[in-house]
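Engineer: predicted model and sequence below, questions to follow.
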Amino acid sequence: MLTAADVAAARDRIRGHLRTTPLLQADASALQRDTPSRHAAAATVWLKLEQLQHTGSFKARGAYNRILTAAAHGQLTDAGVVAASGGSAGLAVAHAAATQAVPARVYVPETAPAVKRAKLADLGATVVAVGTKYADAYDAAMADIAETGALFCHAYDQPEICAGQGTLGAELLEQTGGVDTILVAVGGGGLVAGIAAATEGRAHVVGVEPATIPTLHTALAEGGPVDVDVSGVAADALGATRIGGIAHAVATRTGVTSVLVDDADIVAARTLLWQKFRLVVEHGTAAAPAALLAGAYRPAAGERVAVVLCGANTDPSDLA
């Protein structure tokens, strides 16, 4: 079971390899609509600018912890590491592997955009395109591991990955001196699991999900991970079909709650972050501030709220 001790160990292990990402403090009203129900004096909000992390997302934390843990235990071979992801997880694994001079193979569906494949190649990874959907790439990665003995880096459901992601939560508490609530976008759940474990008993973690991809919300209601349909503007980043088992277990133990936001509010929150703060984030990341914008989460007066901006692997050309 993932705990704060696991996160602390991960933090010691990856210290010096990651950026300490900054905070931006804002009044809650800057992230809420001008409506009579707005809690203008509700809270102070910190934006955790994790989109400034290596490769543009929090995923580098988990990738480093997975690879460095394996190295410390003699689990790395000449076969290197393998990941199945054409997005932020693949980029993070490729980056972390390159800095440790470890070969990396990243399996992606043939539909993965050429620009993403190029980024992976630029980081030194061997990119293998297989099939038309993520499941095809995942199956191919599993076959690679069975044949070569390479180390697999899961996108979100491995203890070392989750513990590494949780270092963001520990860092956040130190930077702020403590908060009451942390809003974090949820896809497969590696980040919410890590943050909830890191801050257990010290902050309330709220998972924010698109209404079109309610992995955590459905699992909490059903008593366990179940498959959900995937669609909407954030599907490229938050498109896991079910929450990870680690995330569900930690969320249940620590009292994580879930709120849902619509695509229109996600788009509006992403635009607001650019227009008011000149911050560029991907749609999946914008789900977290969308909870404040839409009123899906309403802070109490004086509440100290942190909003994790977890990634910026996006095309900014539609921001004006």
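Structural biologist: Ah, there it is.

Engineer: from here on, just use CA atoms for contacts and neighbour counts.
Structural biologist: Fine.

Engineer: now do the strands in the stretch 151-300 of the chain.
Structural biologist: With DSSP state E, counting those that start in this stretch applied, the stretch 151-300 of the chain shows strands at 151-152, 181-185, 204-210, 257-261, listed in chain order.

Engineer: nearest to residue 100, out of the ones you listed?
Structural biologist: Evaluated over the strands of the stretch 151-300 of the chain, closeness to residue 100 peaks at strand 151-152, with 13.8 Å, by CA to CA.

Engineer: ok so, going back, which one of the strands of the stretch 151-300 of the chain lies nearest to residue 268?
Structural biologist: The nearest among those, by CA to CA, is strand 257-261 at 11.1 Å.

Engineer: and the end-to-end length of stretch 151-170?
Structural biologist: End-to-end distance of stretch 151-170: 27 Å, with CA to CA, to the nearest Å as the criterion.

Engineer: pretty sure residue 289 sits against residue 30.
Structural biologist: No. When contacts are counted by CA atoms under 8 Å, residue 289 is not listed as touching residue 30 (10.6 Å).

Engineer: compare these two (neighbour count), which wins?
Structural biologist: Taking other CA atoms under 10 Å, residue 289 and residue 30 do not tie; residue 289 has more neighbours (31 against 16).

Engineer: adding another structure so you can compare the two:
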Amino acid sequence: MKVPTSDDVAAAADRIHGHVRRTPVIEVSPGTFGVDAPLVLKLELLQHSGSFKPRGIFNRALTQDVPAAGMVIASGGNAALALLHVGRQLGHPVEVFVPETGPAVKIAKLRRYGAPVHQVGRDFAEAVVACERRAAETGALLMHAYDQPAVVAGQGTVGLELEQQCPDVDTVLVACGGGGLVGGIAAWFDGRVRVVAVEAAGSPTLAAARAAGERVTISVGGVAADALGASQIGAIAWEIAQRAIDDVVVVPGEAILDARQRLWDELRICAEPGAAAPLAALIDGGYVPAANERVAVVVCGGNSDPATLT
């Protein structure tokens, strides 16, 4: 399997330009969120469909001959929403497969798009099996939520944009489930900036792989399972992690929910739990910036119910 490089990320940025939003960054002063350091937040939750996912899916769709049967994907929710958006924009039929345990807010949003939505299995892995079977039956182009080279390269354009917007950043904290986003961002920076993967305690795929020295399958659960619910780190992200992901921090679910609430209280940002994980690493002390370290936090998704915030 090809592992994307910074050149692939740059090519993806050119290819998807005009199809995706250049999402904003905001700076917050020391003391905000109780963190004694200035922070930059990359607001990727303002991307089309509410997460970073369209970047990679647009990139793969624009580098393939999409058959008449269209495209299919398995997802915890965000990649499915992204595929529906991409299909509508490019004029391709799509089908999506999501677990029966998918969050109601994402399922409702999927159904509003009007495309076929299949709820299959109790977790992402079971939805993947059903999706692959469907692709084999129909000849549709199979999209993977996080483990295809063009998808990872597309997700890496978040890092490219961030560097353009904040060229003096020292460290980037990125949520990690299957690893497509953190892998793409790390591929872009390629060691020039510290990249830290942040995982929820209920699904620490990269931390488990590092402890074992190889990719392993884990059980999945916890507050961020809908977005960070992969049972194994992607093969591409694992390869990139060997050279370009500097550290991995695992944060408890309570800290994630606290960080999500603080994003709302301080900035009226309604992030989904998985997207609050990088900030949780700072608030909870899992990652402590050095003096004068310039830290960026990627807030990668906002498909969440505001009614769950107080």
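Structural biologist: Noted; the coordinates are in hand. Here the structure is a predicted model, which is why all the values come from computation and not from measurement.

Engineer: overlay them and tell me the TM-score.
Structural biologist: With the length set by TM-score structural alignment, normalised by the length of structure 2, the two chains reach a TM-score of 0.95; 308 aligned residues with a CA RMSD of 1.5 Å.

Engineer: now do the same contact list for residue 134 of structure 1.
Structural biologist: By CA atoms under 8 Å, 6 or more residues apart in numbering, the contact list for residue 134 of structure 1 reads 84, 85, 108, 109.

Engineer: before we move on, back to that, need the strands of the stretch 151-300 of structure 1 in a markdown table with distance to residue 19 of structure 1, can you?
Structural biologist: Listed next are the strands of the stretch 151-300 of structure 1 as a markdown table, based on distance: least, CA to CA, whole Å:
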| stretch | distance to residue 19 of structure 1 |
| --- | --- |
| strand 151-152 | 24 |
| strand 181-185 | 19 |
| strand 204-210 | 23 |
| strand 257-261 | 28 |
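
Engineer: so which of those comes closest to residue 22 of structure 1?
Structural biologist: Nearest to residue 22 of structure 1 among these is strand 181-185 (15.5 Å), distances taken as CA to CA.

Engineer: tell me the residues of structure 2 aligned with the closest one.
Structural biologist: Under TM-score structural alignment, the match for strand 181-185 of structure 1 in structure 2 covers residues 171-175.

Engineer: what does stretch 224-236 of structure 1 give?
Structural biologist: Per TM-score structural alignment, the counterpart of stretch 224-236 of structure 1 in structure 2 is residues 214-226.

Engineer: got a list of contacts for that stretch?
Structural biologist: When contacts are defined by CA under 8 Å, 6+ apart, stretch 214-226 of structure 2 is touched by residues 76-77, 102-103, 200-206, 208-209, 229-233, 235, 238, 253, 256-257, 272-274.

Engineer: list the buried ones in that stretch?
Structural biologist: With burial defined by 16 or more other CA atoms under 10 Å, the residues of stretch 214-226 of structure 2 counted as buried are 215, 216, 218, 220, 221, 223, 224, 225, 226.

Engineer: middle-most residue in structure 1, spatially?
Structural biologist: For structure 1, the residue whose C-alpha lies nearest the mean C-alpha position (CA atoms, centre = their mean) is residue 191; its distance is 4.7 Å.

Engineer: just checking, it touches residue 169?
Structural biologist: No. Contact criterion CA under 8 Å: residue 191 of structure 1 and residue 169 do not qualify, at 9.0 Å.

Engineer: residue 96 of structure 2 -> structure 1?
Structural biologist: Alignment note: residue 96 of structure 2 maps to residue 106 in structure 1; criterion TM-score structural alignment.

Engineer: its match: which element?
Structural biologist: In the assignment (DSSP states H and E), residue 106 of structure 1 maps to strand 104-108.

Engineer: for the closest residue to residue 162 of structure 2 other than its chain neighbours, list the residues it contacts.
Structural biologist: Distances taken as CA to CA, 6 or more residues apart in numbering put residue 42 closest to residue 162 of structure 2, at 7.0 Å, once the chain neighbours are dropped. With contact set as CA under 8 Å, 6+ apart, residue 42 of structure 2 has these partners: 23, 24, 25, 26, 162, 296, 297, 298, 299, 300.
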